[in-house]
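# Turn this into a structure:
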Amino acid sequence: MRSLRKARRIQIIAIAAVALAGSAALMGYAFREGINFFRSPSQVAEAPPPPSEVFRIGGLVEEGSLLRGEGTEIAFRVTDGGASIPVTYVGVLPDLFGEGEGMVGTGSYVDGVFRATEILARHDETYMPAEVIDALKEQGVYQEPGAES
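Coordinates of the predicted model:
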């Protein structure tokens, strides 16, 4: 009777381990395209990622760099104070998007230009994404909201 219980426990543990490994593999497969790494403009300039890699870039929209093209085509430069990366985007920009404002874009770096598929801007006049704040602090150009220039 005891060997039957022991064998049953071993079977249950083995089935649970296989189910856990299977679910972990399925989750990894599902997230392989959905995980985007964040990079600052300085990191992109130092080590440009391959054109096939989709990632997020964030910083401040450089003053005087915003150009509106035909239709919904927009070009600008994003900076963290250390480097500046050209960005192109086709679509409608968020209402609070503007020069000197924080932004995060998702896309890929192709031929020296970040081609954004999505642009996010802050949701009010004081918010800035944590990744952008960290990148700006690293470059020594971050100013607290409301601080005098």
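# only C-alpha atoms for contact and neighbour calcs from this point on.
OK.
# Identify the single longest helix in this structure, thanks.
Assignment by DSSP state H gives helix 2-31 as the longest helix of the chain.
# show me the contacts for the most centrally placed residue in the chain.
The centre of the chain sits closest to Arg56, judged by C-alpha atoms, centre = their mean, with a distance of 2.6 Å. Contacts for Arg56 were tallied using C-alpha atoms under 8 Å, 6 or more residues apart in numbering; they are Asn36, Phe37, Phe38, Arg39, Val104, Gly105, Thr106, Gly107.
# Could you also give me the structure for this second sequence? I'd like to compare it with the first:
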Amino acid sequence: MTPRRRRMVLVALIVLGVGSAAAFALTAFQDNLLYFYSPSDVTAGKAPTDRVFRVGGMVPEGSFSRASGSLEAHFILTDYAHEVKVSYTGVLPDLFREGQGVIARGRMGADGVFVAEEVLAKHDENYMPPEVAKTLKKQHEKPTNSGPLPTT
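Have a look, this model is predicted:
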């Protein structure tokens, strides 16, 4: 084998190795992405059913329930257009309460209830997770089909 041919084989092997490493890195990165969906996206079927994702919104007043002595909590997340039922087993954050913004990480159950692995609540009066604020703002900007306002 000539030196020129040997160099070409070596370059080809290096390119193949770098390409394989890049493909493995991109695959691992894709598997670790955690997408955010609004309750409207989840009810529209845009959220994955086979992987973990985040859903965020507001917890409406009167939607939270927990049996006495149990760690299993049930509540609703809404973007004021659609709602998603959420089930979570564990200790909720201290700042979790009705009327506040929340992001939950988990996956959809077979019964259509989002089973959360982790629940994050806002940390002060002025903060709302950016994804939730954007979704709520988008819902409030949608035109309604209520027609013209009545005149008196």
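# TM between them?
Remark: TM-score between the superposed chains equals 0.79 [TM-score structural alignment, normalised by the length of the first structure]; 138 aligned residues with a C-alpha RMSD of 2.3 Å.
# Sketch out the helices for the first structure, chain order is fine.
So, for the first structure - with DSSP H - the helices run 2-31, 41-46, 130-139.
# What is the corresponding segment of the second structure for the second one?
In other words, helix 41-46 of the first structure. Using TM-score structural alignment, helix 41-46 of the first structure lines up with residues 39-44 of the second structure.
# what would the helices of the first structure look like in CSV with distance to Val78 of the first structure and mean neighbour count?
Output for the helices of the first structure, formatted as CSV (distance: least, C-alpha to C-alpha, whole Å; neighbours: other C-alpha atoms under 10 Å):
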stretch, distance to Val78 of the first structure, mean neighbour count
helix 2-31, 28, 11
helix 41-46, 7, 18
helix 130-139, 11, 18
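# quick one: which of these is nearest Phe114 of the first structure?
If you check each of the helices of the first structure against Phe114 of the first structure by C-alpha to C-alpha, helix 41-46 wins as the nearest, at 9.5 Å.
# Which residues does the closest one contact?
With contact meaning C-alpha under 8 Å, 6+ apart, helix 41-46 of the first structure is reached by Ile57, Gly58, Gly59, Val78, Thr79, Asp80, Gly82, Ala83, Ser84, Ile85.
# can you name the two of those residues that are farthest apart?
Ile57 and Gly82 (13.8 Å).
# ok, these two, which is more surrounded?
More crowded of Ile57 of the first structure and Gly82, by other C-alpha atoms under 10 Å: Ile57, with 30 against 16.
# Show me what that one aligns to in the second structure.
Aligned against the second structure by TM-score structural alignment, Ile57 of the first structure finds its counterpart in Val55.
# which residues sit in contact with that match?
Val55 of the second structure makes contact with Phe36, Tyr37, Ser38, Pro39, Val42, Ile103, Ala104, Arg105, according to C-alpha under 8 Å, 6+ apart.
# Which residue, neighbours along the chain excluded, lies closest to Pro48 of the first structure?
Tyr109 (7.4 Å; C-alpha to C-alpha, 6 or more residues apart in numbering).
# ok, the one you found - contacts?
Pro48, Pro49, Pro50, Pro51, Glu53, Arg115.
# In strands only, show me those residues.
Here DSSP state E is the test, and the contacts of Tyr109 of the first structure give Arg115 as lying in strands.
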